[in-house]
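Student: model this:
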Amino acid sequence: NACAIVDSVMDIDYAAGRITHEHADTIIAHIEREGLSLEWIIETHVHADHLSAAPYIQEKLGGKIGIGENILVVQDTFGKIFNEGTEFQRDGSQFDALFGEGDTYSVGGMTCFAMHTPGHTPACMTHVMGDAAFVGDTLFMPDGGSARADFPGGDAATLYDSIQKVLSLPDAMRLFMCHDYGPNGRDIRWETTVAEEKAHNIHVGGGKTKEEFVRFRTERDATLDMPRLILPSLQVNMRAGAVPKDRDGNPMLKVPVNRL
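Tutor: Below is the predicted model:
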């Protein structure tokens, strides 16, 4: 009856400055209804397009919050961009566990392991649990390709190498996506396999070379807008889902101008 949650979401109406927990409450209700014991709340990386609900869920259900050990790099980079003071610890101490390459952990009686798969961000990890791998923002569905690599600390060549690492897993391994955009109007999907990705991924499948990928990814990224929620997401997620506070203790988000 043990379980883990991967990449939870906290709801925000950015224009109104209002945070709610409808989606997290749905997950909490499911766990309670099924009589499950939450052991881990996993963040595959510091997301730039949604806010983590990890501390809210932990308060309700317990469990340990874990992320890749290179969160320290992300905290240092964005600590400067957001002009955070000395009270913002850049040592990953906001999280309960920092995963390195090959680190193992248990969900009930199942041994899971973490793979360092940077390129989208320096702290990206893929988590392998039984016959399923949660790939974060390395790969998308075969007709969606791959994630962008132009955020601070991102690198297209590194992302290609990380994707090859994921594709070295067994062909039958189920891969769970962080995102899907329904290319060409198809229904949203969230699960594929290593074999499908190797054969059909439009960015890396069919033997595409690193040079081809880097050229395409670099040209493509230059045309993309910043994610709508990147500013609040980074501030919250580099704190393990905690909303920063002003000097009076009120929740407050910053908007650095011309820094990204």
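
Student: When you work out contacts or count neighbours from here on, use the C-alpha atoms and nothing else.
Tutor: Will do.

Student: got the residue ranges for the helices in the stretch 151-260 of the chain?
Tutor: With DSSP state H, counting those that start in this stretch, the ranges of helices along the stretch 151-260 of the chain come out as 156-166, 194-200, 210-221, 230-237.

Student: this one as well, want them side by side:
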Amino acid sequence: MPQMPEVTGFYDKRSGSIQYVVADSGTKKCALIDPVLDYDEKSGATATTHADSILKFVANKGYVVEWILDTHPHADHFSAADYLKRKTGAPTAIGEKVTEVQKLWSDYYNWPGFPADGSQWDKLFAAGETFQIGNIDARVMFSPGHTLASITYVIGDAAFVHDTLFMPDSGTARADFPGGSAKALWRSIQDILALPDATRLFTGHDYQTGGREPRWESTVAEQKAKNIHISVHRTEAAFVAAREARDRTLAMPKLILHALQINTNAGRLPEPESNGRRYLKIPLNLLEGASWD
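Tutor: Just a heads-up that it's a prediction; the model follows:
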């Protein structure tokens, strides 16, 4: 029987994202997946409210953080990986293809000196690489499509599928970001659905379809039977056509140009300038052709 980690999700209503604490309850070791650094784009304010609530939960459970894991560089929220590393001393990790995203976006931001080598993280995982959380076996699946660098963490009987699959009533991730690919997304989804039917799937976002309460856990079997995209578009050609048509109607995430300069740098905020303030850099007219809200 596969090992069953204890999984606790923390929902961020502002971005619709879910952060996870994944624990081996026997050894009290845990990993934090896709933690959020709070950011209000209207005021430019940052806060650590969500990250601190995770730290409080970890402390109350008596857990020790072994890993801080990101599934990909997020486009709709800032990563709290750097903050949590400073608080816990745990190493940060992401998939090794993050270097391709760094190269792409360092050019967009005109950062000629930016180290696009992944050195901002303590560990870059290769496809198929294994590790452990306590005594629970974990491995990495390469899951591109939504981004060039997206990975899935399979931890015991649980798979953290980031933005590849949403809940069955919400379908699948968009694939129109720079470096995205609907064809690659289809292949990544097929790899995930090849896991055992009982595998628990934990998604990276939920947008409360129909006004329901947030949800983030399903199974491979549920996704095969009920996912509103996968159960309808059963061939690669049909899926790609539908996904690309849908993506052409979507506006860009409101924080994409804010977030990628933080998240390609492992959650580090820009260094303060001579007046002591930090500044974001927003390229104008970069993502032309996207729909407007």
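
Student: okay, the helices of the stretch 151-260 of structure 1 in TSV with mean neighbour count and distance to residue 53 of structure 1 next?
Tutor: Compiled in TSV, the helices of the stretch 151-260 of structure 1 are given as follows (neighbours: other Cα atoms under 10 Å; distance: least, Cα to Cα, whole Å):
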stretch	mean neighbour count	distance to residue 53 of structure 1
helix 156-166	21	26
helix 194-200	19	29
helix 210-221	15	28
helix 230-237	22	9
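
Student: a markdown table for those, including distance to residue 42 of structure 1?
Tutor: Output for the helices of the stretch 151-260 of structure 1, formatted as a markdown table (distance: least, Cα to Cα, whole Å):
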| stretch | distance to residue 42 of structure 1 |
| --- | --- |
| helix 156-166 | 18 |
| helix 194-200 | 21 |
| helix 210-221 | 27 |
| helix 230-237 | 12 |
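
Student: which stretch among these comes nearest residue 14 of structure 1?
Tutor: helix 230-237 (8.1 Å; Cα to Cα).

Student: how far apart are that closest one and its match in structure 2?
Tutor: Aligned to structure 2 and superposed, helix 230-237 of structure 1 gives a mean residue distance of 0.8 Å (mean Cα distance after the TM-score superposition for structure 1).

Student: so that helix corresponds to what in structure 2?
Tutor: Under TM-score structural alignment, helix 230-237 of structure 1 corresponds to residues 256-263 of structure 2.

Student: among the helices of the stretch 151-260 of structure 1, which is nearest residue 16 of structure 1?
Tutor: When the helices of the stretch 151-260 of structure 1 are compared by Cα to Cα, helix 230-237 sits nearest residue 16 of structure 1, at 12.7 Å.

Student: Which strand or helix spans the residue opposite residue 127 of structure 2 in structure 1 once aligned?
Tutor: Correspondence of residue 127 of structure 2 to structure 1, assessed by TM-score structural alignment: residue 101. Of the helices and strands defined by DSSP states H and E, none includes residue 101 of structure 1.

Student: ok, now how distant is residue 101 of structure 1 from residue 116 of structure 1?
Tutor: Residue 101 of structure 1 sits at a distance of 5 Å from residue 116 of structure 1 (criterion: Cα to Cα, to the nearest Å).

Student: the more surrounded of the two?
Tutor: Using other Cα atoms under 10 Å as the criterion, residue 101 of structure 1 and residue 116 rank with residue 116 on top: 23 against 14.
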